[in-house]
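Asker: build me a model from this:
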Amino acid sequence: MNRFAIQRIGFAVLALAALVVVSPIVLVIATIVVRGISAINWEFLTAIPREGMKAGGIFPAIVGTVILTLGTALVAIPVGVGGAVYLAEYARDTAFTRAIRLAIVNLAGIPSIVYGLFGLGLFVLFLQLGTSIVAGSLTLAIMTLPVVISTAEEALRAVPTEFRTVSASVGGTQWQGIWHVVLPQAMPGIITGIILGLLRAAGETAPILFTVAAFYLPRIPRSAFDQTMALPYHLYVISTQVPGMPEQIQYGTALVLLAVTLSMNGVATAIRSVFRRRREW
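Answerer: So this is what the prediction gives:
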């Protein structure tokens, strides 16, 4: 068998592997769209739930999901990127920093329910924040940090050393080089990590189960210390806890959650593309 035949077989195997990966995703999305599209209307998107959540809309859950995601971003982005800058640019390769990196990797693999119990113990009970948006956002931010730190650190390390050398050669301090040169060049990779982290946060149920989510709250929150409904928990409730729930409402809620996360992904991807076009290597 010549090398061209082997190459064709290799391409065929790779294409088959890609098809096996993509097909279940397409099937799931298609099922959600087909079964849930009939529930989507203006009332469903803008009204409050009523009649035991079997009628009305899911507006409070949509607002709650957006608020929690924004709260997570406000905490996770500066802390995560700051930690990545320290590890990539300032920290020396010592046993301590290696232990920190190992801890970050291990934290990324902890089940989300454990983060929920941690948030309950620390934020809700010990700090007495109660079941609130603040407690839920902080819990989700801690869960998101390992992904943001790891991807941001790799993006920073991928920037060629020559950029730092040129910055120092014209009299810039290390921080000036990082702020004006390294961070802009690493921004596409950093945004990728932020996207991954926030999308996970927006779709999680377990961390908010103990810290912020309300079973039924037909209004939007009035302060950061209120409970709120959220789409992932609302979907869990109407699928498992409410007897006689119409199937189209369940799939309609799943479709809205999917649309919200994909919209966030689209906006972040557009921002990433702008930074990628500005990259100079």
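Asker: hey, let's count contacts and neighbours off CA atoms from now on
Answerer: Will do.
Asker: all strands for the chain, in order.
Answerer: Counting by DSSP state E, the chain has strands at residues 49-50, 55-56.
Asker: by contact count, what packs against the first one?
Answerer: The one in question is strand 49-50. strand 55-56 (3 or more Cα pairs under 8 Å, 6 or more residues apart in numbering; DSSP states H and E).
Asker: report how many residues lie close to the residue nearest to residue 189 when sequence neighbours are not counted.
Answerer: The shortest distance from residue 189 to any non-neighbouring residue, by Cα to Cα, 6 or more residues apart in numbering, is to residue 155 (5.0 Å). Neighbourhood size, residue 155 [other Cα atoms under 10 Å]: 23.
Asker: residue contacts, residue 155?
Answerer: Contact analysis of residue 155 by Cα atoms under 8 Å, 6 or more residues apart in numbering lists 186, 187, 188, 189, 190.
Asker: looking at the residues you listed, which has the most residues close by?
Answerer: residue 190 (26 neighbours).
Asker: does it touch residue 157 like I think?
Answerer: No - with contact defined as Cα atoms under 8 Å, residue 190 does not count as touching residue 157 (11.2 Å).
Asker: look up how far residue 141 lies from residue 231.
Answerer: Applying Cα to Cα, to the nearest Å, the value for residue 231 to residue 141 is 18 Å.
Asker: please apply the same query to residue 120.
Answerer: Counting by Cα to Cα - residue 120 and residue 141 are separated by 14 Å.
Asker: nearest to residue 63, out of the strands of the chain?
Answerer: strand 49-50 (13.0 Å; Cα to Cα).
Asker: now do the closest one: distance to the chain's middle.
Answerer: 28 Å (Cα atoms, centre = their mean, to the nearest Å).
Asker: to compare with the earlier structure, here is another sequence to fold:
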Amino acid sequence: MKGIESAVDSSMIKGVGSKSNIMKRRMQSKLFEMFFFGAIMFGIMMLMVLMANIIKEGIGWLDIDFITSFPSRFAKKAGIKSALVGSIWVMSLTFLFSFPLGVGTAIYLEEYSDKKKRFNKILQVNIANLAGVPSIVYGILGLAVFVRFMGFERSIISGALTLGLLILPVIIVSSQEALKSVPNELRHGAYAIGVSKWQTITGVVLPYALPGILTGTILAMSRAMGEAAPLIIIGAAGYISFLPESITDSFTVLPIQIFNWTSRPQAEFQNIAAAGILVLMILLLSANAVAVIIRNKYEK
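Answerer: All right, here's what the predicted structure looks like:
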């Protein structure tokens, strides 16, 4: 009897101890939840303050003349036309270069390559590491390879290829994760009815993984659209009074034009820089909205 009573007492003590541990874990979980929520709210508040300041300074300078005018030494005559058209040129070519190559690489690594081979493991690690390389390093690479070695000079194609290399690892990694999320049952079902591997990938796997692939591409393109350092390294012009007509022409982009205006001491140039930031954000949000609509369509 004493043994039974001691066993019951010990079990009760353990139960009380487990309840206290549960309460302790719940309290820790609540504290961490409050901490992370506070961090999110702090970031959102700082962003709102920054946006309010930009809108306050730039909204008065944002009009049709600002969009349709070329840069000038005089703030009242300065516009953003050449930088806006240059950004559209560069980002369009960047997408055409990086998206097919990135998705194709991800398909090879996930669907065709032998993951147990040492070469494929090294390749996978290097791709993941390249996603964290500073953007200015890609600018140095673009200057050495595209501008000098391949002879593209300081042109739109050099800028697009440099930015394409910058976002390529991000697209590859995100596309791989999207392909991994496709259930194997879908592949096996396609093989069971006699469909080839390539038809399975294009007809079953890619449509299922496309929303995730587009999500990663949106994030990568958003990063590329706001980059100035690699384009400055390869020699993108700070002042252009003409519109590029081909991929071999000189160019400038919105981030570089905004950077040049912010370096001026006059208060008027600070205001038109804020207006340029608003144009860049509108362009960025418009491109992202189109991509999100396409992604949501494939999700359905």
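Asker: that older thread, which one of the strands of the first structure lies nearest to residue 84 of the first structure?
Answerer: Closest among these, once you apply Cα to Cα, is strand 49-50, at 42.2 Å.
Asker: and the contacts of that closest one?
Answerer: 55, 56, 57, 58, 59, 218.
Asker: residue range for that strand in the second structure?
Answerer: Mapped onto the second structure using TM-score structural alignment, strand 49-50 of the first structure covers residues 71-72.
Asker: can you check stretch 157-172 of the first structure too?
Answerer: Going by TM-score structural alignment, stretch 157-172 of the first structure sits over residues 180-195 in the second structure.
Asker: and the matching stretch, which residues are buried?
Answerer: 182, 187, 190 (16 or more other Cα atoms under 10 Å).
Asker: centroid-nearest residue for the first structure?
Answerer: residue 198 (1.8 Å; Cα atoms, centre = their mean).
Asker: run through the residues that contact the aligned residue in the second structure for it.
Answerer: Aligned by TM-score structural alignment, residue 198 of the first structure pairs with residue 221 of the second structure. Neighbour list for residue 221 of the second structure: 91, 95, 167 [criterion: Cα under 8 Å, 6+ apart].
Asker: just residue 298 of the second structure next, same as before
Answerer: 207, 208, 210, 211.
Asker: I'd say the second one and residue 180 touch.
Answerer: It refers to residue 208 of the second structure. No - the pair formed by residue 208 of the second structure and residue 180 falls short of the contact definition of Cα under 8 Å, at 10.6 Å.
Asker: tell me how far the equivalent of residue 251 of the first structure over in the second structure lies from residue 10 of the second structure.
Answerer: In the second structure, the residue matched to residue 251 of the first structure (TM-score structural alignment) is residue 274. As defined by Cα to Cα, residue 274 of the second structure lies at a distance of 69 Å from residue 10 of the second structure.
Asker: and for residue 19 of the second structure?
Answerer: 14 Å.
Asker: please apply the same query to residue 143 of the second structure.
Answerer: 73 Å.
Asker: more neighbours: which of the two?
Answerer: residue 143 (26 against 12).
Asker: give the contact list for the aligned residue in the first structure for that one.
Answerer: Residue correspondence, TM-score structural alignment: residue 143 of the second structure in this structure matches residue 120 in the first structure. Residues near residue 120 of the first structure by Cα under 8 Å, 6+ apart: 210, 211.
Asker: check residue 173 of the first structure too.
Answerer: So residue 173 of the first structure contacts residue 167 (Cα under 8 Å, 6+ apart).
Asker: tell me which residues touch the aligned partner of residue 204 of the second structure in the first structure, please.
Answerer: Counting by TM-score structural alignment, residue 204 of the second structure lines up with residue 181 in the first structure. Listed by Cα under 8 Å, 6+ apart, the contact set of residue 181 of the first structure reads 163, 164, 167.
Asker: ok, for residue 135 of the second structure, nearest residue in space, not its chain neighbours?
Answerer: residue 230 (6.0 Å).
Asker: okay, now the one you found: neighbour count?
Answerer: 24.
Asker: quick check: it touching residue 139?
Answerer: Yes - in this structure residue 230 of the second structure lies within contact range of residue 139 using Cα under 8 Å: 3.7 Å.
Asker: joint contacts of the two?
Answerer: By Cα under 8 Å, 6+ apart, the residues touching both residue 230 of the second structure and residue 139 are residue 162.
Asker: ok, the residue nearest to residue 201 of the first structure when sequence neighbours are not counted - contacts?
Answerer: In space, and not counting its chain neighbours, residue 201 of the first structure is closest to residue 140: 5.9 Å by Cα to Cα, 6+ apart. Contacts for residue 140 of the first structure were tallied using Cα under 8 Å, 6+ apart; they are 72, 115, 201, 207, 208.
Asker: out of these, which is most surrounded?
Answerer: residue 208 (32 neighbours).
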